[in-house]
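Chemist: test case, fold it:
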Amino acid sequence: MSTTATSPQPGKPQPAPLDGGAPAAKHHHTTVTAKPVTWKLPVTLLVLAVVAFIFFGLMGPHQTAKFGISTGSDFFQLPALEVPAFLGGIVLSVIMLALAGYAVFLKTRNRKVPAWVTIAFIALFVAAFLIWVVGGARTTSISLAGLIAGSVTLAVPLVFGSLSGVLCERVGVVNIAIEGQLLGGAFTAAIIATLTHNPFLGLLAAAIAGALVSMILALFSIKYVVNQIIVGVVLNVLVSGVTGFLFSTVMQADKDKFNSPAHLDPITIPVLGDIPLIGPILFKQSLIGYLMYIAVIVVWVGLFKTKWGLRVRAVGEHPQAADTMGIKVNATRFWNVTLGGAIAGIGGSFFTLVAIDSFTKEISGGRGFIALAALIFGRWNPIGAFFAALLFGFADNLQSIVTIIGTPVPSQFMAMLPYLVTVLAVAGLVGRSRPPAASGIPYVKG
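Modeler: A predicted model of the protein is given here:
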C-alpha cells in the first residue's frame, strides 16, 4: 500500500496550520526577517506630552479646579476634589513626558510598547485637559459624577453600534450601514411604541428593524458579491430617505397617534445606586443602559471563550481554511451580520425611548460613523470598542459642559475631538490596528 503526497499548488493560497506550527513541507533555507521598528506611537506620545507640558502646564491657569464627586442623594458624601490647575498640569505633563520617554526607550531596543503605557498616557492626558478646561473657566467647579454619568449615557448608542461592527467585521463583512441600522431602530421603536403604548414592544421592533437592514446588507454583499462598502453607503442613504419621508408625511401629520412613544425611565438599584460616582454610572440606568453592559460581556465571552466565537473568528481570518474544516462560511457570515444589525437596532431605540420622547429626522446624527471609529479605535474587540465609545461620549458631553461653565475653549473645538481621535486611530498613531484578514473580502466557494 503506497501513499501519495500532494504538493501545494502554485498560485493558490494554502491554509495556515491550526496549531501555529511550521507547514508540513520541508524547507532547507529559512529566512527570518525582523519586523521593522515603528516609531509612530512613541513619537505621537512624545508630541502630545510636549503639547500638554506647554499648554496645560506652563501656560495653564492659576486657579483651583474643583470636581464634585457626590450628589445630594448619595448614600454617603465625599468631599470635592480640588486641584491647583497650574501645579496639576505640570505634574501630569511631566509624568506623560516620562511615559513617552519610556516608549522611545523601548523602541530603541526594538521592544513593543506595552498597552498599559498607552492607556495610562490617555488617562493622564484627559485628566490634564479637564483640569486645564475647568481651571480656566468662569465657574471653576463641575460635578465629576454628572460628567461621567452623562458621558456613559451619550455613549450607549455608540456602544451598540460598535458591537454591531465587531460582530460583522470579525466574520469578514464590513458594516458601513451602522448609521442606517441605528436610524431604522430609532424610527421603528418610536412608531411601534406609540401605536401599542408599550416601550418594550418598541424595543423589540427596533431590534427587528436593525436586523432587516443587516439582512439586506448580507444578501447583497454575501450572496450577490456586491462591494460591501457601496452597499452600506446605499443603505444609509435609503434608510435616511425612507424615515425622513415617513416622518414628514405620517408622523408630523398626527404626532399624538404616531410619534409619542412611551418612555423607558431610569431604573435605580436600591443602595447600589446611591454609591458616590459609581452608582449613577452602573446602577442608575435605563433598561437599554443595562442591556449595554450585558451585551458587551456576552459578545466578548461569545467571541473569545466559545466554540461559536472560534468559528466566527476563523471565518473572518481565513475563510478557505474554515471551509475545509466544515464551517459554512457564508451562512455564518449571514447570521452574524443579522445579529449585529439587531444589536444596532436596540442602540437606535435609545434615541426615541430614552433620550427624547419622539423621533426627528436624522436623529442618529452621524453616530453610526462614530461607532465605526470606536470599533477601529478599540481594535475590533468588544471591550476596546466599549471604552473607545465612552471616550467619544466623554468628548460629546464635555462639549456641552464647556459651554455652560464659560471656558475660553471654543465649543467647536470640543465638537471636533471625536473626529480627531478617529483620524489618529485610523492612521495607527496610537498603536497598530489590524482588522480581520478577510474583512471586506467576499468568499466564493470553489
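Chemist: CA only for contacts and neighbour counts going forward, please
Modeler: OK.
Chemist: center of the chain - which residue?
Modeler: Centroid check for the chain by C-alpha atoms, centre = their mean gives residue 374 as the closest residue, at 3.2 Å.
Chemist: who touches that residue in this structure?
Modeler: With contacts defined as C-alpha atoms under 8 Å, 6 or more residues apart in numbering, residue 374 is in contact with 158, 162, 385, 386, 388, 389, 392, 422.
Chemist: among these, which pair sits farthest apart?
Modeler: 386 and 422 (14.6 Å; C-alpha to C-alpha).
Chemist: which of the two has more residues huddled nearby?
Modeler: When residue 386 is set against residue 422 and neighbours are counted by other C-alpha atoms under 10 Å, the residue ahead is residue 386, at 26 against 22.
Chemist: how much space is there between that one and residue 301?
Modeler: Going from residue 386 to residue 301 by C-alpha to C-alpha, to the nearest Å gives 14 Å.
Chemist: same question, residue 164
Modeler: Summarising the geometry, the distance separating residue 164 from residue 301, computed by C-alpha to C-alpha, is 15 Å.
Chemist: which of these two has more neighbours?
Modeler: Set side by side, residue 164 and residue 301 show more neighbours around residue 164, with 33 against 13, by other C-alpha under 10 Å.
Chemist: nearest residue to that one in space, please, no chain neighbours.
Modeler: residue 340 (4.0 Å; C-alpha to C-alpha, 6 or more residues apart in numbering).
Chemist: likewise residue 397?
Modeler: residue 151 (5.5 Å).
Chemist: tell me who's in contact with that neighbour.
Modeler: 390, 391, 393, 394, 395, 396, 397.
Chemist: quick one: which of those is nearest residue 248?
Modeler: Within the contacts of residue 151, proximity to residue 248 (C-alpha to C-alpha) peaks at residue 396, which comes in at 28.3 Å.
Chemist: element containing that closest one, please.
Modeler: For residue 396, the element it lies in under DSSP states H and E is helix 382-405.
Chemist: now the other sequence, so there's something to compare against:
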Amino acid sequence: MNKLNFFSDYLIASFHLAIPLAYAALGGLYSERSGVLNIALEGMLLTGAFTAAVTSFYSGNPWLGILASLIVGGLVGMLHAFLCVNLGVNQLVSGLAINLVASGMTSFLARLVFSGNSTQRLPEIKPFIIPGLANIPVIGNLLFQQDILFYLLFLLIALTNYILFYTSFGLTLRAVGEYPQAADTAGVSVVSVRYLAVIISGCLASLGGANLSLIQVRFFAEGMSAGKGFIAIAALILGRWHPQGTALACLLFGATEALQLRIQALGANIPYQFLLMLPYAIAILALVGQEARVRRLGTGD
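Modeler: Next up, the predicted model:
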C-alpha cells in the first residue's frame, strides 16, 4: 500500500509540474507554427503568474486573476508580434528582451505589492471532485479530483490538434509558417495570422503562469518560472511541434522534476545542486537524441 501511495503521489506530482510547461509549450506551438520563434515564453509565464497573483491578492477572486493573466499575456504576445512582424526585430532578441523586462519588472513590482505580506496566501481554487470516479485507486485521485486548469489543458490539447490539422485556419496557420510567400500570393494576410498566433501564444503561456502562482504554490515569488519557459521550448522541439507529442514531452520533464524533488525529500547523499539541474540535463539529452535521430533519418542510416 505504501508503494502504491508513493507511485500515486509521484504520478500526481508529475502531472502537476507538467501543467505550466504544457500551457507554455502549447502557446509556443501556435507561435512557431506561424513562423514566429517565441523565446519569450519564459517572460510570458512569469508575467502571467505575477498578474494572476496580484489581481487575486487585491480582489480576493482567483477567477479574476486568471482572466487578468489572460489579458496581460495577450498584450505581451502582441508586443512580441509588433516587434518581430512590424518592426522586423530579430525574433531571438525580441524574446530575450521581453524575458529580461518581465523578470526585472515583476521582481520590482512584487516587492511593492507584497512587501510585508510574504506569508499571505492567495485565494484557493478548489478541485472539482467527480463523484464515484474520484474513488478509483490511483486514477481517481489523478484524473477526477483536479482543478479547472488541469481539465482545460486536456481540452486545449485536443482542440489544438483539431484546429491545426482539420480546419481551414489551421491550414492557413501552417502555410504562413512554412511558406509565407505562397500564403501571401493566395490572399492570406501573413501579418494578421502571425499577430493572432502570437497573441494566442501569450494567453496560453500566461495560463501556465497562473497555474504556478494560484494553484501550485498560492503565492508569488521572484523568478518563480525558473526556466520553465525554456524547458517548454525544448518540449516543443522534442514533441516535433505536434500537440500530443509536445504534451508527452512536458510530462517527461514534469516527471523528471518530481523525481528530483522526491530524491531530495528522501535525504539521498547527492548534492542538491546536481538534483536541481536534473530536469535541464534531461532536456538537453532529449534534444541531442532528437537531433541525432533526425541526422540518421536524413542520411538514411
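Chemist: list the TM-score for the superposed pair.
Modeler: Aligned and superposed, the two chains score 0.92 in TM-score terms (TM-score structural alignment, normalised by the length of structure 2); 294 aligned residues with a C-alpha RMSD of 1.9 Å.
Chemist: quick revisit: top of the contacts of residue 151 of structure 1 by neighbour count?
Modeler: Using other C-alpha under 10 Å as the neighbour test, the contacts of residue 151 of structure 1 are led by residue 393, with 26 neighbours.
Chemist: what's the counterpart of that one in structure 2?
Modeler: With TM-score structural alignment as the criterion, residue 393 of structure 1 lines up with residue 254 in structure 2.
Chemist: count of residues packed around the closest residue in space to residue 173 of structure 2 that isn't next to it in sequence?
Modeler: Spatially, and ignoring its direct neighbours in sequence, residue 173 of structure 2 is nearest to residue 34 (5.3 Å; C-alpha to C-alpha, 6+ apart). For residue 34 of structure 2, the count of nearby residues is 27 (other C-alpha under 10 Å).
Chemist: how near is residue 34 of structure 2 to residue 243 of structure 2?
Modeler: When C-alpha to C-alpha is the yardstick, residue 34 of structure 2 and residue 243 of structure 2 sit 15 Å from each other.
Chemist: and the angle from the longest helix seen in structure 2 to helix 243-265?
Modeler: Among all segments of structure 2 classified by DSSP state H, the helix with the greatest residue count is helix 2-33. Comparing the axes of helix 2-33 of structure 2 and helix 243-265 via axes from the mean of the first three to the mean of the last three C-alpha atoms, to 10 degrees yields an angle of 140 degrees.
Chemist: what range in structure 1 matches the next helix or strand after helix 2-33 of structure 2?
Modeler: Sequence order places helix 41-59 as the next helix or strand after helix 2-33 of structure 2, per DSSP H and E. Counting by TM-score structural alignment, helix 41-59 of structure 2 lines up with residues 178-196 of structure 1.
Chemist: how far off centre is that stretch?
Modeler: For stretch 178-196 of structure 1, the distance from its own C-alpha centre to the chain's C-alpha centre is 21 Å (C-alpha atoms, centre = their mean, to the nearest Å).
Chemist: also stretch 24-38 of structure 2?
Modeler: When C-alpha coordinates are averaged (C-alpha atoms, centre = their mean), stretch 24-38 of structure 2 and its chain have centres 11 Å apart.
Chemist: buried residues of that stretch, list them for me.
Modeler: When neighbours are counted by 16 or more other C-alpha atoms under 10 Å, the buried residues of stretch 24-38 of structure 2 are found to be 24-38.
Chemist: out of the residues you listed, which comes closest to residue 86 of structure 2?
Modeler: For the buried residues of stretch 24-38 of structure 2, the nearest to residue 86 of structure 2 is residue 36 (12.1 Å; C-alpha to C-alpha).
Chemist: make sure the match of residue 393 of structure 1 is actually in contact with residue 20.
Modeler: No: the pair formed by residue 254 of structure 2 and residue 20 falls short of the contact definition of C-alpha atoms under 8 Å, at 9.4 Å.
Chemist: now do the aligned residue in structure 1 for residue 206 of structure 2 against residue 152 of structure 1, distance only.
Modeler: In structure 1, the position corresponding to residue 206 of structure 2 is occupied by residue 345, as judged by TM-score structural alignment. Going from residue 345 of structure 1 to residue 152 of structure 1 by C-alpha to C-alpha gives 18 Å.
Chemist: the more surrounded of these two?
Modeler: residue 345 (39 against 26).
Chemist: and that one, how far is that from residue 160 of structure 1?
Modeler: When residue 345 of structure 1 is compared with residue 160 of structure 1 (using C-alpha to C-alpha), they lie 8 Å apart.
Chemist: with residue 255 of structure 1 instead?
Modeler: Counting by C-alpha to C-alpha, the gap between residue 255 of structure 1 and residue 160 of structure 1 amounts to 28 Å.
Chemist: residues near the aligned residue in structure 1 for residue 141 of structure 2, how many?
Modeler: When the structures are aligned by TM-score structural alignment, the residue of structure 1 matched to residue 141 of structure 2 is residue 280. Residues within reach of residue 280 of structure 1, counting by other C-alpha under 10 Å, total 23.
Chemist: could you do the one 5 residues further on as well?
Modeler: A count of nearby residues for residue 285 of structure 1, using other C-alpha under 10 Å, gives 24.
Chemist: same question for the one 10 residues further on.
Modeler: Using other C-alpha under 10 Å, residue 295 of structure 1 is surrounded by 17 other residues.
Chemist: also residue 5 of structure 2?
Modeler: Residue 5 of structure 2 sits with 12 neighbouring residues when counted by other C-alpha under 10 Å.
Chemist: now it: how far from residue 17 of structure 2?
Modeler: 18 Å.
Chemist: for residue 281 of structure 2, same thing?
Modeler: Counting by C-alpha to C-alpha, the gap from residue 281 of structure 2 to residue 17 of structure 2 is 17 Å.
Chemist: kindly report the same for residue 65 of structure 2.
Modeler: Distance, residue 65 of structure 2 to residue 17 of structure 2, using C-alpha to C-alpha: 20 Å.
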